[in-house]
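Enquirer: Generate a structure from the sequence data that follows.
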Amino acid sequence: MASSTSVCNSVVQDRIFHAEAAPRCKKLVWNAYREELPVRSLLLAKGIIENDTCPCCGKGNETTMHALLQCEEVKTIWFGSPLGLRVETMHDINTVSEWIHECVALLDKRAMGIVCVIMWALWHRRNVWVLRQKKLGFPEVMAKACSMFFPDEWIPPLYPHVKANFSAFVQDNVGTAMGVVYRDSTGAPLASATNFMEKECFEVEIAEALCYRWALERAGELCFCDVIFETDCQELYSHWNEIMKEKGNIETCYLDSLLEDCRIMLRWTRSSLTLVGWGGNKVARNIALEAFVYGERVWTEDVMDEASHFVLADATNLQNQI
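Expert: The predicted model follows:
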């Protein structure tokens, strides 16, 4: 039985971590599955607190099931979500673990991603109330959830936009390599480029920010307007959103300074930065890896041979969706 349970848990973990959601959301769902979230019933059992009443509704005991599915306001959010879930119809489900098990068995990675981001947003809502006594409504919870959902496949931009996927890699004592590919609404490459900063090694977020600024500069040189820049770096994307809200400390942080440069470059355009999963950024990642070999180079209306089959795979995927 222990071996069977181990295999089952392994499959559940694999399905959760392949969902189209930010890593922090998938980690929370995995912790919820293992009943490891610090809900009040768990804290009471450990002798840390003396009362396990739900801090949000004040009516039931705060178990993982109650916090993420059964609290009355939580039920309303699930029903209003894209899943349209009616929690009250889940008669045979007694724990969150059982429900997550059902989800991974029935849902694809996109729908499972929606589950992950909503569960994360609900837990965030709960913590905001506990720590700051601020109640987040349905629009705020869903906006938070949407900010954590991102596809794991490349999606073409709407005409006449251009999509620029970029990525950076840092190899200790070697340098920082960068790659970018610009594609139109049909998925056809308009240009691609590599860059290599020899002996200059940065933290991941700095390298990605430098790559973002470099990709913006190349887009200007190539006369591309209305560009959707896309990254798979969650840290860069989160920090970018803070900069766009003008919350960054531009005077003291190099990362903020780099992103402020990017913000200024985008000021008079309709360009933007979006987040995508690793699978949706594989062309740029492959190009960036090859930058260690190619150095600084630009391909017009093409990509290097080493990345061509990834472009073809994205194009094939698009055709299959039509």
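Enquirer: contacts and neighbour counts: CA atoms only from here.
Expert: OK.
Enquirer: residue boundaries of the helices in the stretch 101-250 of the chain?
Expert: Secondary structure of the stretch 101-250 of the chain (DSSP state H, counting those that start in this stretch): helices located at 109-132, 138-146, 204-221, 234-244.
Enquirer: okay, the angle between the host helix or strand of Ala291 and helix 204-221?
Expert: Taking DSSP states H and E as the criterion, Ala291 maps to helix 282-294. Counting by axes from the mean of the first three to the mean of the last three C-alpha atoms, to 10 degrees, helix 282-294 points 90 degrees away from the direction of helix 204-221.
Enquirer: Check which element follows helix 282-294 along the chain.
Expert: The element immediately downstream of helix 282-294 (helix or strand, assigned by DSSP H and E) is strand 297-300.
Enquirer: what's that next one packed up against?
Expert: Counting contacts by 3 or more C-alpha pairs under 8 Å, 6 or more residues apart in numbering; DSSP states H and E, strand 297-300 packs against strand 189-198.
Enquirer: May I see the buried residues of the strand it packs on?
Expert: By neighbour count with 16 or more other C-alpha atoms under 10 Å, strand 189-198 contains the buried residues 189-197.
Enquirer: another one to check against the first:
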Amino acid sequence: MASGQVINLDKSMLSVSRNVLDNSFNELKQLLGVKAVESFDKYLGLPTIIGKSKSQIFNFVKDRVWKKLKGWKEKFLSRAGIEVLIKYVAQAIQFYVMSCFVLPDKLCAEIDAMIANFFWGGDATRRGLHWVKWSTMCRHKNDGGLGFRDFKSFNLSLPNGGWNIPLLELVFAPNTVKHILEVPLPMFQGEDCLFWPYTMNGKYSCKSGYKLLQVLTHEDAPSSSRAVTLPPPLWKFFWRTDALPRCKELAWRVIKGVLPVRHSLRVRGVDSDDVCPFYSSEPETSDHVLVRFPAVQPLWFASPLAVRVDQFSSMLELVIAFLSMAEEEHITVFQTWVYALWEARNSQVFDSIHVRMERLLQRVAGLCAAPRPGPAPVVRDQRRLASSRSRPRQGTSKVNLDASYREGEGATYDMVVQNHLGEVLAAAASHPTPAMSALLAEAQGLRWAMVMARELGFMTVCLETDCLQVFNAWNGSSGGSSYLDHIVADCHRLVSQFHSVSISFVRRSGNAVADYLARHASSFLGVVWLEEVPNEVLPLVDSDVLTSMPSST
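Expert: Purely as a prediction, here's the structure:
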């Protein structure tokens, strides 16, 4: 297969419609070499075929709840203890099924009745005395209830069924519908609230308000510089380099198309000739001076960067390519080299001094070694941010997770589960889902991985994420009301459904397998592997096993 995946014939089965002829069925079975079954029962705990009787198909949900209730000894629990068990265990174990299917109303009513009977002291043989009707108990505590879930309403309000997409498309414009679907809905019921979406904690700040006004103002204002510029992530990378401020400022002017070359001065009304003083066949533009001028192209190739600038049509194209592929120290040299070239041009134009290659290299080296202004750099706690390759303790499953986000396309999540020996127990990749940002995609990926781990039966887990912001949000106690806070709150509530959960931050180099699956998400959409991974990931798994240290006991 193009993705490198191999079909496990021992775990594969064939099922066909009754309309398929026996001869065709036998030929297909022989061709594929897999077992034939009359019908598939379940996959990942979910029914694969929904017949006419949905109540019968989904009756296993009711059995799960009853098995959980039957195992508790309510006579040893206070009423408040029973309330907690019902809310955070009995009413949560069927979330995964309800997030994929709308259960029959009759089944929801039977589960409600079963839980209500347990709360009032009843069991399978006798009915307890119900002092308050269930609909009242399902009201919020502020409204006189106990905050239990009404299963029918909860099922209809889950994220997969929360948005009425046909109605949204009828009422709103397509672009508005897209943004609505990106809103990360919570898994658990809660009160709606207002929050400021432009800060991490959902609270308004003067700084965030100013930034928003700047964005709105610049969106409406015409730009006098070139229309094409860098995307925000590249700008962030551009400004964080260690180059001198003057070098970065000049490189910024080059990108914005405001370098005072002859053509730009002529366009702005300065009475001057716009022809290149050294190459009279072309006007002197920024691209001409720094990229297309025949004498400058060998200088780029002989520089520490060794760049063939003749392959680029403009300086902006060269900058974008460099920022997208090069390391930070190379970007520092790049910005400094552009500054040195501009200095050499000015020396030639205004002082008639020709700067030789040796002098250029010395100038770049001097600028790179010059003292930097401002405060001393912050030294990070390397122990906390170390590339962790530790294995979990025996009996604990390590779950490495990652997310891939592309603006306008949404996000995909993936996870890899390993035991204390480094052996792969399971791996999974999600289908694309709407997401508002890369950060929220990482948080939603954590929530998705917890749900998947629980459904696959891993109840004692150590989760590892390479997103430091999500890790800090998990450990924080901001009590905010932002989208991130609500997703992390869901994750904390999911903890009660495990035997034990911990979360650690790991650098990307220590999260290689999950990172690979995230970067190649389009090849693995909606796939679950049990005790195996794609062939191309095996070297990463082997490397992880060889370089990881067993956990100390």
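Enquirer: TM-score them against each other, please.
Expert: Here the TM-score for the pair of chains, by TM-score structural alignment, normalised by the length of the first structure, is 0.52; 188 aligned residues with a C-alpha RMSD of 3.2 Å.
Enquirer: Make CSV out of the helices of the stretch 101-250 of the first structure and add distance to Val11 of the first structure.
Expert: Output for the helices of the stretch 101-250 of the first structure, formatted as CSV (distance: least, C-alpha to C-alpha, whole Å):
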stretch, distance to Val11 of the first structure
helix 109-132, 13
helix 138-146, 25
helix 204-221, 30
helix 234-244, 25
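Enquirer: Would you mind putting these into JSON lines with mean neighbour count and distance to Ser257 of the first structure alongside?
Expert: Formatted as JSON lines, those follow (neighbours: other C-alpha atoms under 10 Å; distance: least, C-alpha to C-alpha, whole Å):
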{"stretch": "helix 109-132", "mean neighbour count": "21", "distance to Ser257 of the first structure": "29"}
{"stretch": "helix 138-146", "mean neighbour count": "17", "distance to Ser257 of the first structure": "26"}
{"stretch": "helix 204-221", "mean neighbour count": "20", "distance to Ser257 of the first structure": "10"}
{"stretch": "helix 234-244", "mean neighbour count": "17", "distance to Ser257 of the first structure": "9"}
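Enquirer: Nearest to Phe169 of the first structure, out of those?
Expert: Nearest of the helices of the stretch 101-250 of the first structure to Phe169 of the first structure, taken as C-alpha to C-alpha: helix 204-221 at 7.3 Å.
Enquirer: same for that closest one, what does it pack against?
Expert: strand 162-171, strand 175-183, helix 234-244, helix 254-266.
Enquirer: residues in the second structure aligned with the shortest one?
Expert: Correspondence between strand 175-183 of the first structure and the second structure is established over residues 410-418, with TM-score structural alignment as the criterion.
Enquirer: distance from that stretch to the first structure after superposition?
Expert: With mean C-alpha distance after the TM-score superposition for the first structure, stretch 410-418 of the second structure departs from the first structure by a mean of 0.9 Å once superposed.
Enquirer: what does that stretch rub up against?
Expert: Identification of contacts with stretch 410-418 of the second structure by C-alpha atoms under 8 Å, 6 or more residues apart in numbering yields 182, 397-405, 424-436, 438, 441-442, 445, 448-449, 513-514, 517-518, 521, 525.
Enquirer: for stretch 515-531 of the second structure, same thing?
Expert: With C-alpha under 8 Å, 6+ apart as the contact definition, stretch 515-531 of the second structure has outside contacts at 3, 401-404, 412-414, 423-432, 508, 537.
Enquirer: The same query, at a cut-off of 6 Å, please.
Expert: Residues outside stretch 515-531 of the second structure that contact it (C-alpha atoms under 6 Å, 6 or more residues apart in numbering) are 3, 402-404, 424-431.
Enquirer: Need the max-distance pair from those.
Expert: Distances among the contacts of stretch 515-531 of the second structure were taken as C-alpha to C-alpha; the most separated pair is Ser404 and Leu425, at 22.3 Å.
Enquirer: so stretch 250-258 of the second structure corresponds to what in the first structure?
Expert: Counting by TM-score structural alignment, stretch 250-258 of the second structure falls onto no part of the first structure.
Enquirer: Please apply the same query to stretch 334-352 of the second structure.
Expert: Taking TM-score structural alignment, stretch 334-352 of the second structure hits no residues over in the first structure.
Enquirer: mind listing what Lys75 of the first structure touches?
Expert: With contact set as C-alpha under 6 Å, 6+ apart, Lys75 of the first structure has no partners.
Enquirer: What's it aligned with over in the second structure?
Expert: Under the alignment defined by TM-score structural alignment, Lys75 of the first structure is left unpaired in the second structure.
Enquirer: quick one on the thing from earlier: now, which of the buried residues of strand 189-198 of the first structure sits nearest Leu255 of the first structure?
Expert: After measuring the buried residues of strand 189-198 of the first structure against Leu255 of the first structure - C-alpha to C-alpha - the closest member comes out as Met197, at 17.2 Å.
Enquirer: Okay, the aligned residue in the second structure for that closest one and Glu343 of the second structure: tell me how far apart.
Expert: Using TM-score structural alignment, the partner of Met197 of the first structure in the second structure is Pro432. The spacing between Pro432 of the second structure and Glu343 of the second structure, counted by C-alpha to C-alpha, to the nearest Å, is 50 Å.
Enquirer: Any idea which of the helices of the stretch 101-250 of the first structure gets closest to Val7 of the first structure?
Expert: In terms of C-alpha to C-alpha, the element of the helices of the stretch 101-250 of the first structure nearest to Val7 of the first structure is helix 109-132, at 19.6 Å.
Enquirer: residues in the second structure aligned with that closest one?
Expert: Counting by TM-score structural alignment, helix 109-132 of the first structure falls onto no part of the second structure.
Enquirer: Just list what that helix packs against, helices and strands only.
Expert: helix 23-33, helix 138-146 (3 or more C-alpha pairs under 6 Å, 6 or more residues apart in numbering; DSSP states H and E).
Enquirer: The last one: how far from the chain's middle?
Expert: The gap between the average C-alpha position of helix 138-146 of the first structure and the chain average comes to 15 Å, counting by C-alpha atoms, centre = their mean, to the nearest Å.
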